[in-house]
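Asker: just to be clear, the model below is a prediction. Sequence and coordinates:
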Amino acid sequence: MTELLEAEELRLVEVAPPAIPAGTRAAMNREWAEAVLANPALFDGPVVLCAGLSREGRDDLLVSWSRTTYRYFALRRVPGATVLRSLFVSVIQPTDDGRVLVGRMSRSTAAPGRWQFPGGSVEPPTGDEPLDEGALRRHAALELAEETGVDVPATALTRCLITYGDDGQVGVHYLAPSLPAPVLQDRFDALAAAEAARGRDPEFDRIVFVGSPPELPRLEGPHVVYLEPVVRWTSRRVGS
C-alpha cells in the first residue's frame, strides 16, 4: 500500500549511514557482482537512502537520509538483511487535455519493462551543497529532460505530493506545466533518435498518456507501486 501525503514544508536531515556486518557486506558484494554480470549497464554511483519519514507539526514533513551507493541495494537479495529504501523524485507531466505522461523503462536500465513517471533516485550533494527542496526540484527537472526530452526550468516544477510505501520508500512528486501531447511525443521521439544515433538506449523506450487508473492494465509489464494511486490522484486534480 502507498500512502499519499501533502506538506507545506519538506525538511531533509542527513544521518549516519546504516552499519552493515562484515558477513552481510560480503554477501552484498557477491550479489552486486552477479547483478553487474547480468546487466553491465549497472553503475555503482552515489545514491541517497531514506532513513525515516516523520511529521513536524501538523503540516510539515521531515525526511532523514544517508549516503550510500547503488551496490547497497544488492542487500535485497541477501536473506535476512535489513535494507533501507531509496529517496526518489518523479515528475507528473500533464497534457493540456488532462492526461499524464507515463514511460516504460528500457532494457538497459535496472528495471526493464517497468512503467513509471519520469524520475529516479536522488543523488547526494557534493561539497558543501545542501540536500534541500531546491536540490530535489533540480534533480527532478534533470530526470524529466534526460528521460523524455522535455526541458523545463526547475523553478517551473511544483511539489504536489509525497508517497510513502509499505517498504519505506519515499517519493517526492513534482507537477510540471502542461503541454500538448503531440509536443511531448515529438520531444521524446527526438531524444530517442539522438540516443540511438549515439549507440545508446534511452532510459524510456516508450511513453504513453494516461487519463485514469482503469487505463493502466493496458500497459503490459510491471508498474511501480505508486503509479495507480498517483494516477488516481492526478486524474482528480489535473484532469478536473
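Answerer: Nice, I can see it.

Asker: C-alpha from now on. contacts and neighbour counts both.
Answerer: Fine.

Asker: let me know the secondary structure of residue 49.
Answerer: Reducing the assignment at residue 49 to three states with DSSP: H, G, I helix; E, B strand; the rest coil gives strand.

Asker: can you tell me which residues contact it?
Answerer: Applying CA atoms under 8 Å, 6 or more residues apart in numbering, we find residue 49 in contact with 65-68, 84-87.

Asker: any chance of CSV for these, columns distance to residue 157, neighbour count and secondary structure?
Answerer: Formatted as CSV, the contacts of residue 49 follow (distance: CA to CA, whole Å; neighbours: other CA atoms under 10 Å; DSSP: H, G, I helix; E, B strand; the rest coil):
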residue, distance to residue 157, neighbour count, secondary structure
65, 22, 23, strand
66, 25, 20, strand
67, 25, 18, strand
68, 27, 19, strand
84, 28, 21, coil
85, 24, 20, strand
86, 21, 24, strand
87, 18, 26, strand
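
Asker: below is structure B, check it against A:
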Amino acid sequence: MTDSAVEFFDARALRLLEVPVPPLSSEERAAMDRFWEEAVARQPALFDGPAVACIAVENTGDELLLSWARVTYRYRALRRLETCSWLPASVFVTVLQPVEDGGLIVGRNSGSTASPGRWALPGGSAEPPAEDGTLDLAALRRHAAQEMVEEVGVTADPEDMAVWGVTRGEFGNIGVHFVAPPVTAGLAHKHHEALVEAEASRGAAAELDQLAVVRSAADVAALGHCADFLPQVVTRYNTQRTLPAA
C-alpha cells in the first residue's frame, strides 16, 4: 500500500461501540486456524492474545462512530484469504512525541515483534477491556501512555495527551493518534537506552531497538521500511499540529 491510501478522519469526537463478532463459515475458520499455525511456526513469539477488531466506521462530520468487536490475533490470518465474509481490521494507538527542537520520535521494531525492522510511532494494538469494562477514548489514551513507557521509557500523564487524529490504512486498520507534551531528544534516547539495557539484563529484547527523530516525509523515507501512515502523519503534523477532537 502507498501512503496515498491512508485516510484521515477529522471528526470532532470519537465514540466506540462494542458489537458482536461477525460469524465465520466453517471453511473460513479452518483456513484462519491453518494460516495462524503456519505464522506461529515461522515466528514462535506470536501469541493469540485478545485484540480489538474494527467492524465499521461511520463519520457524521461531528462524530466518528467506531464499531468494534472482541477477537484474538489469529483473526488477522483471514487477510490471507482471497475472499472473506468480512475483513478483520485492527484498532491501534500511537503517540506523537514531539522533541523540543522540532520533530517527532519514531522507533524501529525489534526482531521480537510481529513487524521486525519497521519504523513507526510508539504505540500498539488496542486491547479489549474486561467483560464489564468499557473501551472508550479515556481507555485508549491510557493505553497510549502505557505504550510510551513500555517502548521508549518516557512517562506521560494520559490526561496531558490530546487526540491528534484518526487514520484508516492498510486492511482498513484504524489508528487513533495522540500527541504528548514535548521532551528533549536527549532525554528520550537516555530513557530508551536504559529500557534496552533493562530488557537485555533479563534475557529479553526491547520492542523498539532504535529511535530516531523525523522532521519531514523525506526523513521518514530515508529510514526505509515504515508504517503506511507514518509519512502522511509527519507531513500533516508539520502543517496542522492539533485536531479539534474531544
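Answerer: Looks like it came in fine. Predicted, not measured: the structure shown is a model, and the values here were computed from it.

Asker: picking that back up, so which of the contacts of residue 49 of structure 1 persist in structure 2?
Answerer: Retained in structure 2 by both residues aligned by TM-score structural alignment, their matches' CA atoms under 8 Å are the following of the contacts of residue 49 of structure 1: 65-68, 84-87.

Asker: can I get these in CSV with distance to residue 238 of structure 1?
Answerer: Formatted as CSV, those follow (distance: CA to CA, whole Å):
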residue, distance to residue 238 of structure 1
65, 30
66, 33
67, 34
68, 35
84, 32
85, 29
86, 27
87, 24
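
Asker: and residue 167 of structure 2, what pairs with it in structure 1?
Answerer: Here residue 167 of structure 2 is matched to residue 163 in structure 1, going by TM-score structural alignment.

Asker: wait, I meant residue 113 of structure 2
Answerer: When structure 1 is aligned by TM-score structural alignment, residue 113 of structure 2 is paired with residue 109.

Asker: these two touch, right, its match and residue 203?
Answerer: Yes - counting by CA atoms under 8 Å, residue 109 of structure 1 does reach residue 203; the two are 6.6 Å apart.

Asker: which stretches of structure 2 form strands?
Answerer: In structure 2, the segments counted as strands under DSSP state E are 7-9, 13-18, 50-59, 63-72, 89-96, 104-109, 119-120, 123-125, 162-168, 174-179, 208-214.

Asker: the fifth one aligns to what range in structure 1?
Answerer: Right, the one you point to is strand 89-96 of structure 2. Mapping strand 89-96 of structure 2 onto structure 1 (TM-score structural alignment) gives residues 85-92.

Asker: do the same with the third one
Answerer: The counterpart of strand 50-59 of structure 2 in structure 1, counting by TM-score structural alignment, spans residues 46-55.

Asker: for residue 76 of structure 2, which non-adjacent residue is spatially closest?
Answerer: residue 88 (5.9 Å; CA to CA, 6 or more residues apart in numbering).

Asker: next up, the contacts around the one you found.
Answerer: Contacts of residue 88 of structure 2 (CA under 8 Å, 6+ apart): 53-55, 75-76, 78-79, 171.

Asker: list which of the residues you listed are still in contact in structure 1.
Answerer: Here is what carries over to structure 1 from these, by both residues aligned by TM-score structural alignment, their matches' CA under 8 Å: 53-55.

Asker: mind checking how far the closest residue to residue 41 of structure 1 other than its chain neighbours is from residue 202 of structure 1?
Answerer: Among residues not flanking residue 41 of structure 1 along the chain, residue 108 sits closest, at 6.1 Å (CA to CA, 6+ apart). In this structure, residue 108 of structure 1 and residue 202 of structure 1 are 8 Å apart, going by CA to CA, to the nearest Å.

Asker: which of those two has more neighbours?
Answerer: residue 202 (22 against 18; other CA atoms under 10 Å).
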